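**Q** need a 3D model of the sequence below.
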Amino acid sequence: MWFVQQFLLVFVFFLIFFKYLKLRWKARSLPPGPSPFPLIGNLWTMRFNLHPETFNKLTKHYGNMYTVWLGETPLIVLHGYKAVKNALVSHSEEMSGRPVTNLMADVSHGKGIVVSNGHSWRQQRRFGLMTLRNLGLGKRGLESRIQEEAQNLLEILAAQNGEPMDVSEFITHAVANVISAAVFGHRFSIDDPTFQKLVAINQELIEGLGSKWGILYDAFPWLMKRLPGPHQKIFKNQEFMYNFIRNEIRIHQQNESLEEPDDLIDHYLAQIAKTSGDPDSTFDTPNLLQVVVDLFTAGTESTAISLQWAILLMLAYPDIQENIHKEIDQVLQDSSAITYEDRKRLPYTNAVIHEIQRFGNIAAAGVIRRSVKDISLDGFSIKKDINILPNIDSVLHDPMYWETPYKFNPKHFLDKDGNFKPNEAFLPFSAGHRVCLGEQLARFELVIFVITLMRAFRFRLPKGVTEVNTNYVFKLTLQPYPYKVCIIQR
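**A** Take a look at the predicted model:
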């Protein structure tokens, strides 16, 4: 017995030592970074998450390009605008892959747009872009849907009669109805229990992907997929969304509306029928399910959180809120619905909306890419199939491009004459071939929702509240802490 125990101890020691040597061997051609531990890599040092503050600290030691280890998998982190632009723009094609063995890939089965790769990804993304255009993105179609939801939200908030309230749920439902109109062809009542559950499940799904359990799954997918734990609920939530969408597909098929498609599901079903005999086609029901999930998830979460940041920052900076009111009153003197084009006549308000996206960046570090070819970055030869993280948070806070990177400052987007001024380091939707598919829709929503609400209301702190917490809660996205606001009609 004693001999067996000693043998096992020696075996484990040599196994760990072998793993360590293997890591060091793999690291020889990668950018420098903190020394990894056998088996767990740098997970302990990083507290099992991809937190922007952790990356900021590592950058001070290792520069704007370094390697961290998620278990035995290397992850190259790019920090700052120049490093990220060099990778995502100059090497857009080579950086267009997604990891194939992490939690997001397993949940989606490699389908859809967000985590798919190669031929399937190109077909699905091209279809998504084309369909959004056909549905009126940039024209009158979806813009009128956004105006409708903004007006509905306005009426709901006005009915609260200035009482302290948490606006997050109302905002999320309004934004979810915009993307619902695009993918399902109709909106849902805010009182619909099935829709309420869909929105709640969507939020749980996103939070689960960004949790410590999600990071552990990314590091040890072969182990975590077999172990019980909170991460298993992510798969159940995904199946609920699939079942919801399957029901919507059945309704579309029964209505026989494919000859005059009115939403994404109609267009996709027509595409399946059109390409049924094409051996190169990737249009099928599993991809349809995941495309809808991708659009609904990304289209709801990002804009809803940005609008929550918008109201919070108006509470924190009442002088900026007052400046917006003055500009709106001077320029928009009629009562017609707000359009996306109105931003051009409201340079200060437009600057504030951009600064809300920069300061209240929701993307955290961003989404991991994978090299699909050998490339050279900053003197390092990066092999094919290496995971790379373009740190979007570091771009939006790069002191080389932002005068006060950690302060809310609309002057970042204004010239000396008060005209709107773009900034090349403004990349809240990422860049390159994997730039956010819903970027244009999100831009339309933010402009129309923010200006509609600012024209109608003043946002005030509840009685007795004197301070505003503008720090963020770290999940998969960066969210404001819960808050209450008194919404006063102007």
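
**Q** contacts, neighbours, all on C-alpha from now
**A** OK.

**Q** can you count the residues close to Phe127?
**A** Neighbour count for Phe127, taken as other Cα atoms under 10 Å: 19.

**Q** quick check: it vs Arg370, distance?
**A** Counting by Cα to Cα, to the nearest Å, the separation of Phe127 from Arg370 is 22 Å.

**Q** tell me which helix or strand Leu453 sits in.
**A** Counting by DSSP states H and E, the element that carries Leu453 is helix 439-456.

**Q** need the contact partners of the strand or helix carrying Ala182.
**A** Applying DSSP H and E as the criterion places Ala182 in helix 168-183. For helix 168-183, contacts defined as Cα atoms under 8 Å, 6 or more residues apart in numbering pick out 132, 135, 142, 145-146, 149-150, 152-153, 156, 186-188, 190, 196, 199, 263-265, 292, 295-296, 299-301, 303-305, 307-308.

**Q** hmm, try it at 7 Å
**A** Outside helix 168-183, the residues within contact range by Cα atoms under 7 Å, 6 or more residues apart in numbering are 145-146, 149, 153, 186-188, 190, 263-265, 292, 296, 299-300, 303-304, 308.

**Q** count the residues that sit near Phe14.
**A** Phe14, neighbours per other Cα under 10 Å, totals 12.

**Q** list the contacts for it?
**A** Applying Cα under 7 Å, 6+ apart, one finds that Phe14 lies in contact with no residue.

**Q** quick one: secondary structure of it?
**A** helix (DSSP: H, G, I helix; E, B strand; the rest coil).

**Q** distance check, it against Leu332.
**A** Phe14 is 73 Å from Leu332, where distance means Cα to Cα.

**Q** what's the angle between the helix holding Ala182 and helix 439-456?
**A** In terms of direction (axes from the mean of the first three to the mean of the last three Cα atoms, to 10 degrees), helix 168-183 departs from helix 439-456 by 140 degrees.

**Q** what residues sit buried inside helix 168-183?
**A** Judged by neighbour count (16 or more other Cα atoms under 10 Å), helix 168-183 contains these buried residues: 168, 170-183.

**Q** which of the residues in whatever helix or strand Phe127 lives in are buried?
**A** Here Phe127 sits within helix 118-134, counting by DSSP H and E. By neighbour count, with 16+ other Cα under 10 Å as the criterion, the buried positions of helix 118-134 are 120-121, 123-125, 127-128, 131-132, 134.

**Q** tilt between it and helix 168-183?
**A** 100 degrees.

**Q** what does helix 118-134 contact?
**A** Contacts to helix 118-134, defined as Cα under 7 Å, 6+ apart, come from residues 112-113, 264, 282, 437.

**Q** quick one: the helix or strand following it to chain centroid distance?
**A** Read in the C-terminal direction, the helix or strand following helix 118-134 is helix 141-158, with elements assigned using DSSP H and E. What separates the centre of helix 141-158 from the centre of its chain is 23 Å, taken as Cα atoms, centre = their mean, to the nearest Å.

**Q** for helix 141-158, name the packing helices and strands.
**A** Counting contacts by 3 or more Cα pairs under 7 Å, 6 or more residues apart in numbering; DSSP states H and E, helix 141-158 packs against helix 168-183, helix 439-456.

**Q** please generate a structure for the following sequence too, so the two can be compared:
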Amino acid sequence: MFPASKQAIGMDLPAGMTLLLTLGVSGLILYLSIRTSWIWRHLPPGPTPLPLLGNIMEIGRSDVANSLKKFSDKYGEVFTIYLGSRPVVVVTGYKQVKEVYLDKADDFLGRGDLPAWNNFYKSQGVIFTDVLEWWRELRGFSISSLRDLGFGKSGTEDGIQEEAHCLVEELKKTKESFIDPQLCLRKAVCNINLSTMFGNRHEYEDKDLVVVLSCIQNTFAAANSSWVQEKANPNSVFTRSHLLSSALQIFFAGVETTSTTLYYSLLILLKYPDICAKFQKEIDHVIGPNRCSTIKDKSSMPYTEALIHEIHRFIDLLPLGVPRKTVREVTLKGYKIPQGINILPLLSSVLKDPTCFKYPAEFNPENFLNEKGEFQKNGAYMPFAAGKRNCLGEPMARMMLFLFLTTIFQNFDLKSSVPFEELDITPLVSGFGNLPRNYKCAFITR
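**A** The predicted structure follows:
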């Protein structure tokens, strides 16, 4: 009739049994801790992990990159953290990350563990597979297919120009009222991927376009039934699931990363009207008010080229990069790292490396300009990673950002709904990806 008292609950087990159970659990935790320390004793130093939990409690969920940077200040450019019982070697700074991506690239070609994605993709698809043989075949096939579809060619440029024009017409419909442009920009970027990969785009009013943005996987299942080539061969990587996963991953990455970068770009240019004015001055001088911008214009627009590089550098879209894994024992900064260890190249530490950039912590296109005002490349520019396992869509993403931004600012002046001094360009969320804060602006016809 009445709930048992706390004393009664505590007396369910004899005192001796309770003590034995406590000692057993404590002994197990101690054993696991000693065993883990012994197995990974040669790994780089790092914060002491808790049994079972590792260092999860010490990593801020809302700002993972900065949490890891603080560890780097204490333990050095290469250090080890534990996510649960799993060790992860974090690599920071341009010199060390370059060693992972380029100098010793073949030793770090494995895909690191990404539990949330692994549960979904089951190690399938060109981006998330951790089987090197699969990755090599899928990457070669993906690159070949993208080229056949026109990625990086003049046909793709024509498509982006047409979509940029459609975007301008859509923004004119807002009649210079304050709007949040995020969805409009995402529709434009999604249309580029749809028209390039599947041969059709959607009008901005079409509800199906919104469905595509939220249900990309279903779109691929319907559009790629012809990709069943070698179903009868159980050893082939070209199975329906592998190919659909690859297509989905490329499409999803292209839409989300490029549209977020474009959305973030407008916020930054609202924040810095003097930089925006220099950008528009170069547009007016090189392109003028009437003709479409072309990729060939980039060579005559050093400030614009520097601006776009600085946007990618500053927003630091994927601050943690994508984890790698050692495929054999390798020495890194004097430490012998065994095969099968997760490696986390901290891209944020490269893009904000004070030894590589004049203004690492602030937004300034002069990070990519020399004393004569000419565009200057920088080896630490790695927003898409680098080497053999870098982002497949980098050329396409760079083309889209250039053509969309030059077209928007050729046609409009932007007006913020709040004074530009009050705009906050720090990310709203800084975990696996840096996401910008929402804002409203008006597109004033020039």
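
**Q** once they're superposed, tell me the TM-score.
**A** Aligned and superposed, the two chains score 0.92 in TM-score terms (TM-score structural alignment, normalised by the length of structure 2); 431 aligned residues with a Cα RMSD of 1.8 Å.

**Q** now for the contacts of helix 118-134 of structure 1, which pair is the farthest apart?
**A** Spanning the widest gap among those are Thr282 and Leu437, at 18.5 Å by Cα to Cα.

**Q** burial measure for the counterpart of Leu78 of structure 1 in structure 2, as a count.
**A** The pairwise alignment with structure 2 assigns Leu78 of structure 1 to Val91, based on TM-score structural alignment. Using other Cα under 10 Å, the number of residues around Val91 of structure 2 comes to 28.

**Q** so Val91 of structure 2 touches Thr80, yeah?
**A** No. Proximity of Val91 of structure 2 to Thr80 does not meet the contact threshold set by Cα atoms under 7 Å, at 8.9 Å.

**Q** does Cys486 of structure 1 sit in a helix, a strand or a coil?
**A** The three-state assignment at Cys486 of structure 1 reads strand, by three-state DSSP.

**Q** same check, this time on Trp69 of structure 1
**A** When states are read from three-state DSSP, the local structure at Trp69 of structure 1 comes out as strand.

**Q** how about the strands of structure 2, start to end?
**A** For structure 2, the strands identified by DSSP state E occupy 78-83, 86-91, 110-111, 324-325, 330-332, 335-337, 342-345, 412-416, 429-430, 434-435, 441-445, in order along the chain.

**Q** reformat those into a markdown table and put distance to Lys271 of structure 2 next to each item.
**A** As requested, the strands of structure 2 are exported to a markdown table (distance: least, Cα to Cα, whole Å):
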| stretch | distance to Lys271 of structure 2 |
| --- | --- |
| strand 78-83 | 35 |
| strand 86-91 | 32 |
| strand 110-111 | 38 |
| strand 324-325 | 36 |
| strand 330-332 | 41 |
| strand 335-337 | 44 |
| strand 342-345 | 30 |
| strand 412-416 | 9 |
| strand 429-430 | 19 |
| strand 434-435 | 16 |
| strand 441-445 | 11 |
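
**Q** how about those strands, which one is nearest Glu310 of structure 2?
**A** Taking Cα to Cα as the criterion, strand 434-435 is the member of those that comes nearest to Glu310 of structure 2, at 15.3 Å.

**Q** PyMOL command to pick out the buried ones of the contacts of helix 168-183 of structure 1?
**A** The command below creates a PyMOL selection of those among the contacts of helix 168-183 of structure 1 that count as buried (16+ other Cα under 10 Å):
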select buried, resi 145+146+149+153+187+188+263+264+265+292+296+299+300+303+304+308
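
**Q** what stretch of structure 2 does the helix holding Leu453 of structure 1 fall on?
**A** Residue span in structure 2 matched to helix 439-456 of structure 1, by TM-score structural alignment: 394-411.

**Q** which parts of the matching stretch are buried?
**A** Here stretch 394-411 of structure 2 shows 394, 396-411 as buried, counting by 16+ other Cα under 10 Å.

**Q** same question for stretch 284-299 of structure 1.
**A** Going by neighbour count (16+ other Cα under 10 Å), the buried part of stretch 284-299 of structure 1 is 287-299.

**Q** quick one: residues contacting the equivalent of Thr331 of structure 2 over in structure 1.
**A** Matched to structure 1 by TM-score structural alignment, Thr331 of structure 2 sits across from Ser376. If a contact means Cα under 7 Å, 6+ apart, then Ser376 of structure 1 has Ile382 as its contacts.

**Q** any idea how far Pro32 of structure 1 is from Ser376 of structure 1?
**A** As defined by Cα to Cα, Ser376 of structure 1 lies at a distance of 15 Å from Pro32 of structure 1.

**Q** pull up the aligned stretch in structure 1 for stretch 144-164 of structure 2.
**A** Stretch 144-164 of structure 2 falls opposite residues 130-150 of structure 1 when the two are matched by TM-score structural alignment.

**Q** before we move on, what about stretch 292-311 of structure 2?
**A** Across structure 1, the stretch matching stretch 292-311 of structure 2 (TM-score structural alignment) is residues 337-356.

**Q** just the buried residues of the matching stretch, please?
**A** Judged by neighbour count using 16+ other Cα under 10 Å, the buried positions of stretch 337-356 of structure 1 are 338-340, 342-343, 346-356.

**Q** next, find the distance separating Val175 of structure 1 from Thr303 of structure 1.
**A** Counting by Cα to Cα - Val175 of structure 1 and Thr303 of structure 1 are separated by 7 Å.

**Q** same question, Ala158 of structure 1
**A** 21 Å.

**Q** cool, and Pro38 of structure 1?
**A** Counting by Cα to Cα, the gap between Pro38 of structure 1 and Thr303 of structure 1 amounts to 40 Å.

**Q** residue nearest the centroid of structure 2?
**A** Among the residues of structure 2, Leu318 comes closest to the average C-alpha position under Cα atoms, centre = their mean, at 3.4 Å.

**Q** for Leu423 of structure 2, see how far away that one is.
**A** Between Leu318 of structure 2 and Leu423 of structure 2 the computed distance is 22 Å (Cα to Cα).

**Q** Phe409 of structure 2 now?
**A** Here the distance between Phe409 of structure 2 and Leu423 of structure 2 works out to 19 Å (Cα to Cα).

**Q** what angle do the helix holding Leu453 of structure 1 and helix 141-158 make?
**A** An angle of 40 degrees separates the directions of helix 439-456 of structure 1 and helix 141-158 when computed by the same axes, to 10 degrees.

**Q** so what does helix 439-456 of structure 1 touch, helix or strand wise?
**A** In this structure, helix 439-456 of structure 1 packs against helix 141-158, helix 318-331, with contacts taken as 3+ Cα pairs under 7 Å, 6+ apart.

**Q** nearest to Thr477 of structure 1, of those helices?
**A** Ranked by Cα to Cα, the member of those that lies closest to Thr477 of structure 1 is helix 141-158, at 23.2 Å.
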